[in-house]
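Asker: Structure here, sequence nowhere to be found:
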């Protein structure tokens, strides 16, 4: 049995906002349309996936599907019904046995939902199968005031993809008047027998910005692994008239001794980020025995660690730095440090915490012999 999945993606999606149609907007860094394609293609019963688009959006489509081996897209029509009909007509010259008509806005269809559709179509009495969820909320009629109750026992929330035997669905589309909202309505009007199969909340329809936020949270929770690691560094005071801390030059009665600029804050942050990807420590990447790093600005070290995290597909969520010293005073420089670290890491300043503490005159920091720094970093890596 050959089964083709047609993804209807020709709409304008203006309720979602944004500069482009919603099917090309990003969720977890990936266009919504690509999510829809990649949730259908792996299923063993689906032999091909083809997308129906607005020809004006061809550049968006090409960018969203770059690297995917897909047939050329089909030009859609002015309505969803017209677009789906165009897709079916395009397949008619070499028709598949089964066709799944799917909305790009329902981009996260789980495999179990697809399994149920194909199982229902193993029954020769069924012309089609449509996933649906039972209505569980109480329903009432009214305009301003409630006037009547509605029996919800036989009511369903219909989803896509909607799967059919190709020949009867094409015939039903050709006979249908304008105004249908989905294939189920067209099929029922033509007298086709359509089975109800279990829907899934993950196949919800993305319509407005709140839906995009929900999809983003869902993708982050299911497609990434959180990692947290710490870093620690110490440098002693020596001759000088300034120190570098968290990327900020601070006038001081002493300098800090080190092979590079001795920025204990950035060194601790660098080790924390390297730790999230188990990439050793700062000395492995920038050995103090190498003369090229003598006097080097430590922002290069932190930027390198961030680039390694991103090369692994990771996202930096948050960094936290505690500077431990009696002096210089950190408070007057905290905002500048926060902004500088955020710029180095290419994240928002709100994702950077800078704190300071003393050791109450105890130990080497209490005796003003040096500065210590402790850092934490949280990232997300691909699952």
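Answerer: Alright, I've got the coordinates. Keep in mind it's a predicted model, so treat the numbers as computed, not measured.

Asker: CA only for contacts and neighbour counts going forward, please
Answerer: Noted.

Asker: Could you look up the SS state of residue 60?
Answerer: helix (DSSP: H, G, I helix; E, B strand; the rest coil).

Asker: Settle this for me: it is touching residue 23, isn't it.
Answerer: No: using Cα atoms under 8 Å, residue 60 is not in contact with residue 23, being 9.3 Å away.

Asker: of the two, who's got more company?
Answerer: Per other Cα atoms under 10 Å, whichever of residue 60 and residue 23 has more neighbours is residue 23, with 30 against 17.

Asker: which residues does the more buried one contact?
Answerer: 9, 13, 31, 32, 33, 104, 105 (Cα atoms under 8 Å, 6 or more residues apart in numbering).

Asker: dropping in the other structure now:
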């Protein structure tokens, strides 16, 4: 099952730009990071999303390059150029994805930078049995309709009413055909992709979203979001350490990379000291036990398991409390093998799991100058630290 995320960022955002300086709202900076960058990273961190494509305005190539630099964790493909309307931009994005033929596509507005991993998962899960699904919030306010004179003409019943949000998920083939059909008939008044799906006869399921998934629309939205990000996130630091001894074998796993060697590391899983130390460092930032607590070596389920699974679980736990991983740093203590040539591959794997660019993943190595068990070539050890930003407890 291949899943693509299509992020629509071709709009001009005039309501936001009019009071917030130059540039469309999707490139505005909140909490030190561009709105679009946050949207990209939300999907890059999700383990089920395979590709991310952004639809941009023809005039925004330079802005996009700055926002996309280091983002996407290797999932970001070449951007598509948008059309004269959101509907036209989505179709161009879908056409750009068509050669890769994804099974599912999640269409998301770039101006929603706070979409959660949970919401993305719920939309994907709904597509197991439905043709389409959209994130939405139930209407809780009393609704009124007014006439031309500004006076209330009626109170609208809110039962069964939902506020449509994004992402909106679809099976790829039916939604691109629906978009193509609407374009051929010159129907361009649809306000979202779910409306096109409804017009094409596709059943659309509702997935309840979080109120945090706000849409940045005005200059005031940008200011409030920036204040909230600055005020409510606090840094946490965690450390981890792991060691494994050598046994008979012909390779070791370090940082998720298989490296030929005269021995292998002994352990219940694949004995990857790098990922084990890093997993503990991440768990430490949120006070959530250690790797042995969540994946006990006494459980046969984890015999020979790839340690990437442990790292993915730690990252998921951080995301679920609204946390964001800032950077990680690892030191390998070993006489051999040398890891310099394997550093880029380690950074790529860790970056894919954690949603981090290579410049936020430090990997270093040192020998013990012949001293101790490492110096005697009896095993390998690794130390790791991680910085994570989590919602402040007093807010």
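Answerer: Thanks, I have the structure now. These figures come from a predicted structure and were not determined experimentally.

Asker: if we can go back for a sec, if you look at the contacts of residue 23 of structure 1, which of them are in strands?
Answerer: 9, 31 (DSSP state E).

Asker: how about JSON lines for the contacts of residue 23 of structure 1, with distance to residue 131 of structure 1 added?
Answerer: Formatted as JSON lines, the contacts of residue 23 of structure 1 follow (distance: Cα to Cα, whole Å):
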{"residue": "9", "distance to residue 131 of structure 1": "19"}
{"residue": "13", "distance to residue 131 of structure 1": "23"}
{"residue": "31", "distance to residue 131 of structure 1": "24"}
{"residue": "32", "distance to residue 131 of structure 1": "21"}
{"residue": "33", "distance to residue 131 of structure 1": "20"}
{"residue": "104", "distance to residue 131 of structure 1": "16"}
{"residue": "105", "distance to residue 131 of structure 1": "15"}
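
Asker: secondary structure element for residue 277 of structure 2?
Answerer: helix 273-285 (DSSP states H and E).

Asker: residue range for that helix in structure 1?
Answerer: For helix 273-285 of structure 2, there is no aligned range in structure 1, judged by TM-score structural alignment.

Asker: Give me the helices and strands touching that helix, please.
Answerer: Judged by 3 or more Cα pairs under 8 Å, 6 or more residues apart in numbering; DSSP states H and E, the packing partners of helix 273-285 of structure 2 are strand 233-248, strand 251-254, helix 291-294, helix 308-320, strand 324-333, strand 379-391.

Asker: one more time with 7 Å
Answerer: strand 233-248, helix 308-320, strand 379-391 (3 or more Cα pairs under 7 Å, 6 or more residues apart in numbering; DSSP states H and E).

Asker: and the angle for that helix with strand 324-333?
Answerer: Relative orientation of helix 273-285 of structure 2 versus strand 324-333 (axes from the mean of the first three to the mean of the last three Cα atoms, to 10 degrees): 140 degrees.

Asker: Against residue 89 of structure 1, how distant is the residue most central in space within structure 1?
Answerer: Most central in structure 1 under Cα atoms, centre = their mean is residue 28, positioned 1.2 Å from the mean C-alpha point. To residue 89 of structure 1, residue 28 of structure 1 is 34 Å away according to Cα to Cα, to the nearest Å.
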